[in-house]
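> Fold the following.
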Amino acid sequence: MANEKQFPMTAAGKQKLEEELDYLKTVKRKEVVERIKIARSFGDLSENSEYDSAKEDQAFVEGRISTLEGMIRNAVIIKEDDMGNGIVQLGNTVSFVEVPDGDEEEYTIVGSAEADPLEGRISNDSPIAKSMLGKTVGDKVKVLTPGGEMEIKIISIS
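Got it, this is the predicted structure:
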């Protein structure tokens, strides 16, 4: 157990995972169990698609509960007072432009457990975040993406 992966995250990110876990345990799990009971009442389980679907949902819910419990158990909270030194690190919000003429983009670098690019949060394991970590404002950085190499310039760090 000592070699379990750690999950860096903000306190808010951990709170969100705890809320999802609570919902899955107290609401969703009961809903799925009820669906299984109803499906069983239809008779022959070998040809019961409702039963099969409910069992698949149950497996998904139980797997997600297990995943969330592990992430929460191995959470490493990013301290906000560690983020203000002018160097890109986990927890920072970074603005950058693609060189030579890209639009400005802004993302907060978070652990993989709370990454959501559509909400402006990218994983520290993503190519862009990996390339920016340890850099400062004004640095130009080459990023290797699945679509090829690009260069970005860091505009601000907060």
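> going forward, measure contacts between C-alpha atoms and count neighbours the same way
OK.
> In stretch 106-126, which residues are buried?
The neighbour-count check on stretch 106-126 (16 or more other Cα atoms under 10 Å) flags 106-115, 121-124, 126 as buried.
> Ok, stretch 93-102 next?
For stretch 93-102, the neighbour count (16+ other Cα under 10 Å) marks 93-98 as buried.
> longest helix anywhere in this structure?
Secondary structure assigned by DSSP state H gives helix 49-73 as the longest helix of the chain.
> Here is a second sequence; please produce its structure as well for comparison:
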Amino acid sequence: MERQLLTREGHHDLLKEMDHIRKVELPKNVQDIAEARAHGDLSENAEYHAAKERQSILSAKLRELEEILSIAEIVHPLPEVGEKVVFGCHVTVFNPDNDEENTYQIVGQRESNPTMGRISLSSPLGQALLGKEEGDEIRFKAPGGERILEIVSVE
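This is a model prediction of the structure:
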């Protein structure tokens, strides 16, 4: 597995998710298994089988998070980002096609969530933005065809 770039917030979120699985979800699932086991015959006990399946899913999720954190590289923002678009910064772009401005944060693939304004640095838009400055026009290929945006601000 290749290294995973994370912001400090993304690293914190993964640690929080692991902690929640360990302290809340797994203990509740153990209790669910015990309750289902108390109902008797396990061979035809749907609650028991569902709880055991849930335990497998939680354990797999926990292993996945541990693996990601073991290869994660936390990228701290530069003291002065300046004008250039870099990992972790917020970029406001203007789309002349629909006369709208949108703000995005450049993050790693694991943290990417376009509906929340967090785009991966390896996405077409992320790649087009990296290294550019306020006022630059960028062109990139999106699934719907080539798009042109103008960088309004970099924070």
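> Tell me how they score on TM after superposing.
In this superposition the chains share a TM-score of 0.87, using TM-score structural alignment, normalised by the length of structure 2; 155 aligned residues with a Cα RMSD of 2.0 Å.
> mean distance, the next helix or strand after the longest helix of structure 1 to its aligned residues in structure 2?
For helix 49-73 of structure 1, the following helix or strand on the C-terminal side (DSSP states H and E) is strand 75-77. Here the mean offset of strand 75-77 of structure 1 against structure 2 after fitting is 1.5 Å, by mean Cα distance after the TM-score superposition for structure 1.
> so what's the residue nearest the centre of structure 2 up against?
The centre of structure 2 sits closest to residue 111, judged by Cα atoms, centre = their mean, with a distance of 2.0 Å. Applying Cα atoms under 8 Å, 6 or more residues apart in numbering to residue 111 of structure 2 gives the contacts 6, 10, 118, 120.
> circling back: in strands, which of the buried residues of stretch 106-126 of structure 1 appear?
Of the positions in these, 106-110, 121-123 sit in strands, assigned by DSSP state E.
> would you turn the residues you listed into JSON lines with distance to residue 84 of structure 1?
JSON lines is the format used below for these (distance: Cα to Cα, whole Å):
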{"residue": "106", "distance to residue 84 of structure 1": "17"}
{"residue": "107", "distance to residue 84 of structure 1": "16"}
{"residue": "108", "distance to residue 84 of structure 1": "14"}
{"residue": "109", "distance to residue 84 of structure 1": "14"}
{"residue": "110", "distance to residue 84 of structure 1": "15"}
{"residue": "121", "distance to residue 84 of structure 1": "18"}
{"residue": "122", "distance to residue 84 of structure 1": "19"}
{"residue": "123", "distance to residue 84 of structure 1": "19"}
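> Pick the one among the residues you listed closest to residue 60 of structure 1.
Using Cα to Cα, residue 123 is the member of those that lies nearest residue 60 of structure 1, at 23.3 Å.
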